[in-house]
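Enquirer: structure for the following, please:
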Amino acid sequence: MTEHATTRTASFVPIIDLTDRNTESGRRIIADAIHRACETSGFFGITGHGIPAELVTRMCATTREFFLLPDTEKDLVAHRPGVSGFRRAGGSTAHSLDRKTPPDLCEVFSAHVTGDLSQDERDRLGNYWASWKLANIWPSRPTGFESTWRAYMRALTDLSADLMRLFALALGLDEDFFDDKFDRHVSSVTVNYYYPQRVPPLPGQLRRGAHTDWGTLTILHQDTDIGGLQIRLPSGEWRDVPMIPGGFIVNIGDLTALWTAGRWRSTLHRVVNPAAGSDASRLSIPFFYLPNHDAPLHPIADSTASAAPDPSGISTAGQWISRKMQKTFAADPENFESAD
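Expert: The predicted model follows:
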């Protein structure tokens, strides 16, 4: 890796090559590039990440095959009280910022790394409603769906853990600073299927409304640019975030912005509709790396401080994310009990 390992694209999202992250000098250069990206857009692309291309291809193909099944078959693994799976409606993400919009135009399937814990273990993951307390439910078709998803979650967990160590290095901390905040992490994979829009959207209705992510970091695979991801620049202008062949998009969420006292940016983003008349569908796969549910919210500059005061009494990562989930699905009570 050289000092020119990152290049800034027209979309205000730099691309960072992780190839040399196994060397001390390479990690320092990568950490510096991450720091610059997180102070500006809060988004960056990654290549050289080590996730097998075959796994990503299989994850996309298997999941798309599921979404193309008849509705009656998908409904067999629908979200319902106590389980996490398929949702015909994706909620309204703009509601998490108290912005009233029509429902987002997508279908969703979600699974959690905690979804195979016992009921007693999941009950101990916060004394409030949260999606990571739900059991995973898996479809019988297509063949290999469950095993593929599990492999993807394991691979993205390992990559996320190393990115957090690079985050610590970028912030001038010991690389293991965040380790004890993720040793019981409650992360999830959510696949958004943006189906062909054969009916014109309502005014203000998007594939995903404008929002910030609620957690620590998100690693996103997107299979096409059509009707795709946009971020809002400080000027208020919206810019496309192109897909990266063989790579991922990474963005930080609200928790990282809170931990860094706003030094790093949790940036507003959305998923726009395809051009009128387009019959294109789209698949996006965000892996949400979420810390232990009881990780405190106080800025990391003072790790001995009590959690930052909040008028609603929120003092932990889990409480913060749960509140955002409840806002997202508040207008859809049938799906609220299985919100992600």
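
Enquirer: when you work out contacts or count neighbours from here on, use the C-alpha atoms and nothing else.
Expert: Fine.

Enquirer: what are the ranges of the helices in the stretch 151-300 of the chain?
Expert: 254-259 (DSSP state H, counting those that start in this stretch).

Enquirer: to compare against the first, here's another:
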Amino acid sequence: MATDDKLVLPVIDLANFPKELEKLAAAATGLGCFRIVNHGMPPMLTEEMKAVTRSLFKLPAEAKLRSGNDNIHTGGYVSSPELQFLESFSIYDASSMTDIRSFCTLLDTTTQQRCDFEIICAYIEKLHDVVINIAGKVAESVGYILGGFSFDEWPCLARLNFFDFKVEEDIGCIGAQPHTDSGFLSVLQEDVSVGGFEIMNSDGNFVSIDPVPGTLIVNIGDVGKVWSNGRLQNVKHRVVCKEAKSRISINMFLLAAKDDKRLPASGNRAGAGLAETGRWPPHRGWSPTPGGGGAAREDCATARRRSKVRRPAAGDWSGGGIMHAAIGSCVRRFSP
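Expert: This next block holds a predicted model:
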């Protein structure tokens, strides 16, 4: 059950750098979760994207399933009997406009949807810019000298979530189980009309995070903790039903570098441990693959077998849902 405790997240002003570096370092190495303002996301585009997100989840089951793909390195539509309130659409690689448009094409049926998909493309492109910007600032805050290094080539996963909370009996139910994100960091556009996002504090208790219009939430992930040799703190979080009202969220996850050539250079405080070995250290049963940049295929296959989630036959909507494991997320199928 959710607690009545609430927490106000640190707020980082992206327009006030480098003055905010010390404050950012404290947030990223302490709580591992913070808000950003002056992030550059156009308010009108954000509202349009929220409306489009809700419309996608109103599509018929057969239309949603068209976005599916058996390749573990792609996104698609996801549902699970284990999480009865949650549906998701994922796009991998969201740093690639080709992948974004391919996802949209699979769902393309009407003129209105084609207009909506232009909104999706524009929003995800802008959000990717925000992700790369904040990742660089987080790295700099823990002592990494960027130089010519950029996170721009690291893959990203975009995810649209819909929590189908309807009745009073749903209040207190878990929408997304407690977890940490498996990537470097994630940026979350929350639903400002309804709460439900909770993080674990230093005492091991979950506390509510009330929505704040005009801001984005940043969560440090597992890769971020490994990459920084433990300085950055990954934050455990979950979603809980607070009202008998549906909830959406829009996430972008910065995953892991696709190969060792994109690891930090030696001599940097944050990444020296990685550079000395030239490889990602083992962490939670996964490591980057030469062609994939995330969880090993064997681990993903194992995770899928453990999940007992099967791909339904055509027209079989109630029979179990689909799981598409994306790079760096095969052990973390759902996130707020």
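
Enquirer: and G32 of the second structure, what pairs with it in the first structure?
Expert: Residue pairing (TM-score structural alignment): G32 of the second structure is matched to G42 of the first structure.

Enquirer: gap between stretch 302-317 of the first structure and the chain center?
Expert: 23 Å (Cα atoms, centre = their mean, to the nearest Å).

Enquirer: equivalent analysis for stretch 58-73 of the first structure, please.
Expert: Here stretch 58-73 of the first structure is found 20 Å from its chain centre; the criterion is Cα atoms, centre = their mean.

Enquirer: what does it rub up against?
Expert: K74, R141, P142, G144, F145, T148, W149, Y152, V191, Y193, L283 (Cα atoms under 8 Å, 6 or more residues apart in numbering).

Enquirer: apply 7 Å and report the result again.
Expert: With contacts defined as Cα atoms under 7 Å, 6 or more residues apart in numbering, stretch 58-73 of the first structure is touched by R141, P142, F145, T148, W149.

Enquirer: with stretch 148-157 of the second structure instead?
Expert: 90-95, 132, 136, 252-258.

Enquirer: top of the contacts of stretch 58-73 of the first structure by neighbour count?
Expert: Within the contacts of stretch 58-73 of the first structure, W149 tops the neighbour count with 21 neighbours, counted by other Cα atoms under 10 Å.

Enquirer: which residue in the second structure lines up with it?
Expert: Aligned by TM-score structural alignment, W149 of the first structure pairs with I120 of the second structure.

Enquirer: same question, A168 of the first structure
Expert: Here A168 of the first structure is matched to A139 in the second structure, going by TM-score structural alignment.

Enquirer: not counting sequence-adjacent ones, nearest residue to its match?
Expert: A270 (7.3 Å; Cα to Cα, 6 or more residues apart in numbering).

Enquirer: dump the residue contacts of that neighbour.
Expert: Counting by Cα under 7 Å, 6+ apart, A270 of the second structure touches V142, G143, Y144, W227, S228, N229.

Enquirer: again, 10 Å this time
Expert: Residues near A270 of the second structure by Cα atoms under 10 Å, 6 or more residues apart in numbering: 139-145, 224-232, 264.

Enquirer: ChimeraX command for the buried members of those?
Expert: The buried residues among those can be selected in ChimeraX (16 or more other Cα atoms under 10 Å) with this line:
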select :139,140,141,142,143,144,145,224,225,226,227,228,229,231,232,264
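
Enquirer: OK, contacts around the nearest residue to the match of G32 of the second structure once chain neighbours are set aside?
Expert: In space, and not counting its chain neighbours, G42 of the first structure is closest to R265: 4.9 Å by Cα to Cα, 6+ apart. Shown in contact with R265 of the first structure (Cα under 10 Å, 6+ apart): 37-43, 212, 251-254, 256-258.

Enquirer: counting only strands, which of these make the cut?
Expert: F43, N251, I252 (DSSP state E).

Enquirer: how many neighbours does the counterpart of I252 of the first structure in the second structure have?
Expert: Using TM-score structural alignment, the equivalent of I252 of the first structure in the second structure is I220. By other Cα under 10 Å, the residues close to I220 of the second structure number 31.

Enquirer: cool, T109 of the second structure as well?
Expert: Count around T109 of the second structure with other Cα under 10 Å applied: 11.

Enquirer: just G147 of the second structure next, same as before
Expert: So G147 of the second structure, with other Cα under 10 Å, has 7 neighbours.

Enquirer: cool, and R154 of the first structure?
Expert: Counted with other Cα under 10 Å, R154 of the first structure comes out at 12.

Enquirer: touching, it and V113? I think so.
Expert: Yes - assessed by Cα atoms under 10 Å, R154 of the first structure is found in contact with V113 at 8.6 Å.

Enquirer: V272 of the first structure and G42 of the first structure, how far apart?
Expert: For V272 of the first structure, the distance to G42 of the first structure (Cα to Cα, to the nearest Å) stands at 19 Å.

Enquirer: how about P14 of the first structure?
Expert: For P14 of the first structure relative to G42 of the first structure (Cα to Cα), the value is 10 Å.

Enquirer: can you list residues touching both of these two?
Expert: I34, R36.

Enquirer: Provide a list of residues in contact with A170 of the first structure.
Expert: Contacts of A170 of the first structure by Cα under 10 Å, 6+ apart are R27, R28, I29, I30, A31, D32, A33, I34, H35, R36, C38, M164.

Enquirer: any idea which of the residues you listed is closest to E121 of the first structure?
Expert: M164 (25.4 Å; Cα to Cα).

Enquirer: what is the burial count for that closest one?
Expert: Close neighbours of M164 of the first structure, defined as other Cα under 10 Å, add up to 20.

Enquirer: with P309 of the first structure instead?
Expert: 11.

Enquirer: burial measure for the nearest residue to it once chain neighbours are set aside, as a count.
Expert: Leaving out its chain neighbours, the residue that sits closest to P309 of the first structure by Cα to Cα, 6+ apart is S315, at 7.1 Å. Neighbour count for S315 of the first structure, taken as other Cα under 10 Å: 18.

Enquirer: S315 of the first structure is in contact with L297, isn't it?
Expert: Yes - in this structure S315 of the first structure lies within contact range of L297 using Cα under 10 Å: 5.7 Å.

Enquirer: who touches both of the two?
Expert: Applying Cα under 10 Å, 6+ apart, one finds that S315 of the first structure and L297 are jointly contacted by S306, A307, A308, P309.

Enquirer: could I get these as TSV with secondary structure and distance to E237 of the first structure?
Expert: Below are the shared contacts of S315 and L297 of the first structure laid out as TSV (DSSP: H, G, I helix; E, B strand; the rest coil; distance: Cα to Cα, whole Å):
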residue	secondary structure	distance to E237 of the first structure
S306	coil	37
A307	coil	34
A308	coil	32
P309	coil	33
